[in-house]
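K.L.:
With the input below, show me the fold.
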Amino acid sequence: PWLAPIVRVTYVTNTGVAFGLFQNLGNFFIIVPIVVIGLILFFHHQLPDGQRLMRLVLGLALGGATGNLIDRLRFGSVVDFIDCNFWPLREWPVFNLADTSIVTGVALLVLMLVWEERRERYKQQAAEGG
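P.N.:
Take a look at the predicted model:
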């Protein structure tokens, strides 16, 4: 009850992707997650030892994609239930934990790729004496 002014549980079915985007595209959102899950598993298997953060990031995306896929296969849609009602999220669509996991995983992946690219650029500049 004390979170009710900020976060509510609201039952919503969603045939689209995260946050209610791209509704009613049929089997597209069954096929794409299966391909994405396969790619995540492939890349995870290719990672060298010591890549714990990358494994975590891929695990977040994998867990979210799998959770939403299971909902789609069982119910024909994803069940969203987290309804935020605070600035700046007053008009934010209802979402679920799988969406949060996917978005967090993808955001961390982008940050890691940018970080690695900058690190390589600095390393190359140092090697060139610049």
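K.L.:
hey, let's count contacts and neighbours off CA atoms from now on
P.N.:
Fine.
K.L.:
ok, Pro33 to Val114 distance?
P.N.:
From Pro33 across to Val114, the span is 25 Å (C-alpha to C-alpha, to the nearest Å).
K.L.:
same check, this time on His44
P.N.:
19 Å.
K.L.:
next one: Ala4
P.N.:
Ala4 is 38 Å from Val114, where distance means C-alpha to C-alpha.
K.L.:
Next, the structure of the following sequence, for comparison with the previous one:
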Amino acid sequence: MKRMYLVAGAVFVLDQLSKLYVLSVLNVDRHDVDVFPPFLTFRMAWNYGINFGLFSGHAGWTRWLLIGIALAISAWVAWWMRREPRPLARVSGGLLIGGALGNVVDRLLYGAVADFLNMSCCGIDNPYSFNIADIAIFVGAAGLILFTGERKKTP
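P.N.:
Prediction:
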């Protein structure tokens, strides 16, 4: 369990520090910053909904609903991982929890999730941005799928 909480804490701190830097030092809220164009650009997007801005039209009540869902899922994953012996499963749980809590803090502080990483390639201009918490949630969820569950016994 210690490993899960360390990973969650590291993801949370990295996510919050990156957002603080991008908003306060680089002022990405006012202009885009080309990091490695066109592959990586810091482009600010305030996400009031869930993935790709879904349900963002109801910012007032969805903010609190999404905070509640993220906290409930985080608590459930922490409870689930108490009995999980596999280290990679616990690391995955930590990634998911740290990312979810990072986005919860954004919703509490700003009313929306601060997304700033934008990646495009090969003539395709990607209109969507994401953040470190989103990456951690995705990788953590994939890891929970891959590294949990009963192993099939081979004859």
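K.L.:
more neighbours, His44 and Val114 of the first structure?
P.N.:
His44 (17 against 12; other C-alpha atoms under 10 Å).
K.L.:
from memory the more buried one sits against Arg55, does it?
P.N.:
Yes: counting by C-alpha atoms under 8 Å, His44 of the first structure touches Arg55, with 6.5 Å between them.
K.L.:
And the top helix by length along the first structure, what's buried?
P.N.:
The helix that spans the most residues within the first structure, counting by DSSP state H, is helix 97-127. For helix 97-127 of the first structure, the neighbour count (16 or more other C-alpha atoms under 10 Å) marks 97-106, 108-109 as buried.
K.L.:
Likewise for stretch 71-85 of the first structure?
P.N.:
Of the residues in stretch 71-85 of the first structure, those with enough neighbours to count as buried (16+ other C-alpha under 10 Å) are 72, 76-85.
K.L.:
which residues of the second structure does it align to?
P.N.:
Taken onto the second structure by TM-score structural alignment, stretch 71-85 of the first structure occupies residues 106-120 there.
K.L.:
and that stretch, how far apart are its ends?
P.N.:
Start and end residues of stretch 106-120 of the second structure are separated by 25 Å (C-alpha to C-alpha).
K.L.:
Mind listing residues that contact that stretch?
P.N.:
Stretch 106-120 of the second structure is contacted by residues 19, 22, 28, 38-49, 63, 67, 103-104, 126-131 when judged by C-alpha atoms under 8 Å, 6 or more residues apart in numbering.
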